[in-house]
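# sequence plus predicted model, see below.
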Amino acid sequence: MLTGATGMVGSSVLAALLNEKTAREIVSLGRRPCNMNQPKLTDVRFAAFGDTQAIEAYLDGIDTVFHCLATYSARVSRTEYEEITVDWMRALLVACERSAPGVTFCLFSAQGAGSVGGGMSFALKIKGEAESKLFASDLERKFAFRPGYIAPSGPRNTWKKGDYLLKPLQRLMPSIGVTSDELAHAMLQTAMHDPRRTAVLENAELRTLLG
């Protein structure tokens, strides 16, 4: 299962899953449709992210969840940001605990998010709260991914203003972050091959998975 498949990171994860032979079926829950005709993709336009029972209906047979649903803190109020980042994820976690407790759960988080709600900004504190909810859950395997700067792998018309400065810098200094495709690769490699049951992967560890 993938959430947020139309976002920058989610679209890269979706592309990686479509190319992964061992991924036999992909269920995408998103606020907007992917608009892809792929035989192994079930594309669900989904608005009930806070409804645990509505989510449970799509968990049959799911062994891995990539939760990439996110929003920019500058675009919404703090209350809305917390609802999307924490409350919606909590509903997804409860649904997994009830219907698919053996799943591997991969959370797209952010550099600077504290595992107990740390960070310098309200957004990072809320990201940290989301991580805390994940690691307090009863799921068998759970990972949080904290990339640095994420350079968009998509076309230039998807770039934000800061990307025109930071994307060339990231090419010169790869250690400052990863591309969205690189992050997707690292997330899949972790879900499929990491022997740990739980871990937070910082930017440096993500880069070690790119070889």
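Perfect, thanks for sending it.
# going forward, measure contacts and count neighbours with C-alpha atoms only.
Will do.
# assumed K125 was part of a helix.
Yes - secondary structure of K125, determined by DSSP: H, G, I helix; E, B strand; the rest coil: located in a helix.
# that one and L134, how far apart?
As defined by CA to CA, to the nearest Å, K125 lies at a distance of 14 Å from L134.
# please say which of these two ends up with more neighbours.
A side-by-side neighbour count of K125 and L134, using other CA atoms under 10 Å, places L134 first with 24 against 20.
# let's bring in a second one:
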Amino acid sequence: MGKTRAENNVIIMGTTGMVGEGILIQCLKSPEIDSVLVINRKPCGYAHPKLKEIIHQDFLDFSPLENQLAGYNACFFGLGISSVGVDDDTYYKMTYTLTMHVAQTLAKLNEDMTFCYVSGGGTDSTEKGRLKWARVKGKTENDLMILPFEQVFNFRPGFIKPIKTQKYAHKFYKYVNWTFPIGRKIYPNGFCTMEELANAMINTLSHNNERRILEGKDIIALANEPS
């Protein structure tokens, strides 16, 4: 008899945004994922036998949810905001403070968890560069690496081509998707598909005790690993 696969029970954050929604679509399709919990301020609009949704307003206080967050071995964190038009304090709170609160809560409850964080191309690991958003993302990545998760993967995609059926993809993508094959050929490190990003996250669950930063080419390679 072959080795029995361990169950993969995943929490996905950000499913009312493009990245989180794309991750959700792929997880619901994947035979490697047994159950999915999503936590949103408003319903994500998806129903599936594997899917459970919690509606919760205060993402800076997950203490009321703690009795529902144990027993998961992965968190795919696709929640985030743009720095454009946002003051520095708000961006820091919604990027660093919120992410770390969720991560610290989950690390406390799930010692064998893999945490996958979507930061973005250009993130500044030194935390000393010129761009504020890149420094904040870099600090978030660095501090996630310290938490007592089994694994941490920081994903740095550039241009992400959404899945055609996505409801929350930015409208401008339908005007620029035609550039994807050109960009991928010229600069493959800066272009991946939503399926590749999500499948790479799913494939982290077959790894052990890793802490890695994944640029575009790394994401594509991990997505194409044999299951």
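Sure, I can see it. All values derive from a computational prediction rather than experimental measurement.
# the counterpart of I54 of the second structure in the first structure sits in which helix or strand?
I54 of the second structure maps onto V44 in the first structure when the alignment is built from TM-score structural alignment. Assigned by DSSP states H and E, V44 of the first structure falls within strand 41-45.
# ok, and what's touching that strand?
Under the contact criterion CA atoms under 8 Å, 6 or more residues apart in numbering, strand 41-45 of the first structure has outside partners 18, 25-36.
# by how much does it deviate from the second structure on average?
Its aligned residues in the second structure lie a mean 1.1 Å from strand 41-45 of the first structure after superposition (mean CA distance after the TM-score superposition for the first structure).
# which other helices and strands contact the helix or strand following that strand?
Next in sequence after strand 41-45 of the first structure, counting helices and strands by DSSP H and E, comes helix 52-56. Here helix 52-56 of the first structure is seen to pack against helix 88-99 when contacts are counted using 3 or more CA pairs under 8 Å, 6 or more residues apart in numbering; DSSP states H and E.
# okay, and the helix it packs on goes to which residues in the second structure?
For helix 88-99 of the first structure, the aligned range in the second structure is residues 98-109, judged by TM-score structural alignment.
# can you list the buried residues in that stretch?
For stretch 98-109 of the second structure, a neighbour-count test (16 or more other CA atoms under 10 Å) marks L98, T99, M100, H101, V102, A103, T105, L106, A107, L109 as buried.
# in contact with the first one, which residues are there?
The neighbourhood of L98 of the second structure, defined by CA under 8 Å, 6+ apart, consists of F59, L60.
# now with 10 Å, please.
Counting by CA atoms under 10 Å, 6 or more residues apart in numbering, L98 of the second structure makes contact with D58, F59, L60, D61, F62, L79, G80, Y92, Q104, T140.
# which one of these is nearest I12 of the second structure?
L79 (8.8 Å; CA to CA).
# show me what that closest one lines up with in the first structure.
That one, L79 of the second structure, aligns with L69 by TM-score structural alignment.
# same thing with T16 of the second structure?
Going residue by residue (TM-score structural alignment), T16 of the second structure aligns to T6.
# what count of nearby residues applies to its match?
The burial count assigned to T6 of the first structure is 21, neighbours taken as other CA under 10 Å.
# OK, contacts around the alignment partner in the second structure of F145 of the first structure?
Aligned against the second structure by TM-score structural alignment, F145 of the first structure finds its counterpart in F155. When contacts are counted by CA under 10 Å, 6+ apart, F155 of the second structure is found next to 77-78, 116-121, 123, 141, 197, 200-201, 212-216, 218-219.
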